[in-house]
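In: Output the structure for:
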Amino acid sequence: MAGTKMTLRRYGNELIYWNEQEIIVDQAYLDKHEDLYIRLTHPYILGTKMLDVYLNGQHLLVQGGYEEVDENTIRLDLGTYPLEHPLAGQHIPLVIDDEIYIRTWKPEYRQGSGGGIDDLRFKRLEEEVVSARKYTERDVQFHRLDDRLDYIQERAEVKTMVFVLDRIPLGPCKYEMRFPFEGKIREIYASCGVYGTSKSEFSIEKCSQFDYETLPRWTNIFSRNLTIHAGEKSSNTSNLPYVLSDSLIHKNDHFRIYTHVAGEDLRGLTLEIVVTI
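Out: Sure, this is the predicted structure:
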């Protein structure tokens, strides 16, 4: 519930070393907490590093993101606006939809063999890292967390335009596709449901958004066109691979297929344009 402090519940036999508190900021909360003081649902011992405080997922440090006031209270310190900001020098407040999460380590784990809470924090971090290196529970984990992050980033940065044509007329295709991002073409691949008994040749034409809305001007992005040879199912096996003359894409560029030669009996063409944004 917005603006409410609550203890997050867990189920099962998991051993929990801390108490949890979450605050989702709404207008009612702002009206009561303009001074950024937070009343904790679980007391702690000052100066013992018993608190982990997060704002919107960012870990705040004591004396660097919050200050300890008493055993039931902390005060957030979110810094001040930079010089170039209209409110330069003023303290940054909370805003609606901010999420505050506070983990209060239980006092019985404050002392212990090997370092107590710090050891438990390290164990928790180690478990999170191991979990983060997996894609799903069934997958073998990545060797390094960086490899996993690179994999995620690549998936997020790669988009694919797909044209699907059952029958393939000569000349420009009547289907035109807009690409709403800036990017660079990294791969083009064509395949067919039924291969042709003679060679097929295609180009891909591009038109800017401005030209598209005024006087469309389509230009071929190949210096050597894409081909599918007779009796073959895809462009991958061509001994004359396509050569790009223009791989850059500007936001809202439009694309279409131009058929120069349609192979006899060729049916079910799929053409993919893979783009890194």
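In: hey, let's count contacts and neighbours off CA atoms from now on
Out: OK.
In: My guess is Gly171 contacts Tyr258. True?
Out: Yes - with contact defined as CA atoms under 8 Å, Gly171 reaches Tyr258; the gap is 5.2 Å.
In: who has more neighbours, the two?
Out: Tyr258 (19 against 14; other CA atoms under 10 Å).
In: before we go on, could you also do this sequence so I can check it against the first one:
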Amino acid sequence: MKSCLPPDPHPIHPNQRLPVGACDAHCHVFGPAAQFPYAPDRSYTPPDAPFERLVALHDFLGASRGVIVQASCHGTDNTAMLDAIARGKGRYRGVAIVDGDITDEQLADLNTRGVRGVRFNFVAHLGGAPDLDVFDRVLERIQQLGWHVVLHLDAQDILQYAERIARIKVPFVIDHMGRVCAEAGLDQEPFHRLLELMRNPLAWVKVCGAERVSAGRRPFDDAVPFARTLIEAAPDRVLWGTDWPHPNISKDMPNDGELVDLLFRFCPDAVLREKLLVTNPARLYGF
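Out: Have a look, this model is predicted:
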């Protein structure tokens, strides 16, 4: 089973301050495994990245809020994420991974405890597409809660699942700029499809995961044109996140302070930055 590198333990001080109310809309907690075991069928084993370290990072970077996204290494056991939300006392919201057997009562309980969406993974190296019947059933049931669905997919999957995505009736969020490949340029077909998708008023996108988009090494500036284009295309439906602690990085581990500096290159306009970091996540996650 593959192991992951730990995050950079020494983030730099960002050159500019995040605005008051800024939200890291994509981060994780992992373990500690002794308290919150990893899923037996996981595709990777991360180093522990507990709640205390996430809070310390957010305090250091100046992020007031965060959205803790359940990752595949914990499977459908959302306990670590729910524990972190509870300990955050209103600072955090969550996105869960659930299966088709979850009851309405369990969904209502997750809602009460701060969950605002579900995540489905389509990425091949993390197990590939979910059971699409389960996908359809879960989306139908979360609609009454006002939740959204997060779609973790590779760029080519936007083409493969275009018809199914078009049928979604709840807000849906595309992770990591659709994991497009920066070296293929802005004119690549998957990115054109992603931009077309953003015309759908239910579509949101996270301009994060620059290290997954980039063809190079830190500070991942080749991701900037993609993020800027997406922000301009849908300024009211974009989100940003660190993706801390950066699981499954095979190239160059990001420095989270540098990612904040990169964010300011993504979005040099202060008005758009306020939407990206404060207004949009507050609206979607109910802060």
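In: Fetch the TM-score of the aligned pair.
Out: Overlay of the two chains. TM-score (TM-score structural alignment, normalised by the length of structure 1): 0.24; 101 aligned residues with a CA RMSD of 5.5 Å.
In: all strands of the stretch 151-277 of structure 1, in order?
Out: 158-165, 171-172, 177-179, 183-194, 200-207, 219-220, 222-224, 226-228, 243-244, 248-249, 253-261, 267-276 (DSSP state E, counting those that start in this stretch).
In: okay, the ones you listed, which one's buried deepest?
Out: Of all those, strand 226-228 has the most neighbours on average by mean count of other CA atoms under 10 Å, namely a mean of 26.
In: who does that one touch, helix- and strand-wise?
Out: Judged by 3 or more CA pairs under 8 Å, 6 or more residues apart in numbering; DSSP states H and E, the packing partners of strand 226-228 of structure 1 are strand 200-207.
In: relative to strand 183-194, how tilted is the strand it packs on?
Out: Taking axes from the mean of the first three to the mean of the last three CA atoms, to 10 degrees, one finds strand 200-207 of structure 1 and strand 183-194 inclined to each other by 150 degrees.
In: Okay, the closest residue to Leu244 of structure 1 other than its chain neighbours and Glu126 of structure 1: tell me how far apart.
Out: Counting by CA to CA, 6 or more residues apart in numbering, Leu244 of structure 1 lies nearest to Phe222, which is 4.4 Å off, once chain neighbours are set aside. Taken as CA to CA, to the nearest Å, the spacing of Phe222 of structure 1 relative to Glu126 of structure 1 amounts to 50 Å.
In: What of Thr259 of structure 1?
Out: Applying CA to CA to Thr259 of structure 1 and Glu126 of structure 1 gives a distance of 56 Å.
In: likewise Gly193 of structure 1?
Out: In terms of CA to CA, Gly193 of structure 1 sits 49 Å off from Glu126 of structure 1.
In: okay, now Thr112 of structure 2: neighbour count?
Out: Neighbours around Thr112 of structure 2, by other CA under 10 Å: 10.
In: Enumerate every residue touching it.
Out: Listed by CA atoms under 8 Å, 6 or more residues apart in numbering, the contact set of Thr112 of structure 2 is empty.
In: how about 10 Å then?
Out: For Thr112 of structure 2, the contacting residues are Gln106, by CA atoms under 10 Å, 6 or more residues apart in numbering.
In: ditto for Ala162 of structure 2
Out: Contact analysis of Ala162 of structure 2 by CA under 10 Å, 6+ apart lists Gln156, Arg193, Leu194, Leu197.
In: Can you report how many residues neighbour the first one?
Out: Okay, so that is Gln156 of structure 2. Around Gln156 of structure 2 there are 16 residues (other CA under 10 Å).
In: Count the neighbours of Trp96 of structure 2 for me.
Out: In this structure residue 96 of structure 2 is Ala, not Trp. 25.
In: One more: Ala156 of structure 1?
Out: With other CA under 10 Å as criterion, Ala156 of structure 1 counts 11.
In: And Pro225 of structure 2, by the same measure?
Out: So Pro225 of structure 2, with other CA under 10 Å, has 15 neighbours.
In: Okay, it and Asp83 of structure 2: tell me how far apart.
Out: 37 Å.
In: do the same with Leu139 of structure 2
Out: Leu139 of structure 2 is 24 Å from Asp83 of structure 2, by CA to CA.
In: got it, and Val67 of structure 2?
Out: For Val67 of structure 2 relative to Asp83 of structure 2 (CA to CA), the value is 13 Å.
In: more neighbours, the two?
Out: Val67 (24 against 14).
In: Confirm that the more buried one lies within a strand, as I assumed.
Out: Yes - remark: Val67 of structure 2 belongs to a strand, assigned using DSSP: H, G, I helix; E, B strand; the rest coil.
In: how far away is it from Leu54 of structure 2?
Out: Relative to Leu54 of structure 2, and taking CA to CA, Val67 of structure 2 is found at 11 Å.
In: which residues of the stretch 101-250 of structure 2 fall in helices?
Out: Taking DSSP state H, counting those that start in this stretch as the test, the helices found in the stretch 101-250 of structure 2 are 104-112, 132-142, 155-160, 162-166, 189-197, 210-213, 224-233.
In: Distance to Asn121 of structure 2 for the ones you listed - can I get that in TSV?
Out: Shown next, in TSV, are those (distance: least, CA to CA, whole Å):
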stretch	distance to Asn121 of structure 2
helix 104-112	19
helix 132-142	10
helix 155-160	11
helix 162-166	13
helix 189-197	17
helix 210-213	15
helix 224-233	21
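In: Deepest-packed of the ones you listed, please.
Out: Once neighbours are counted as mean count of other CA under 10 Å, the most buried of these proves to be helix 210-213, having a mean of 25.
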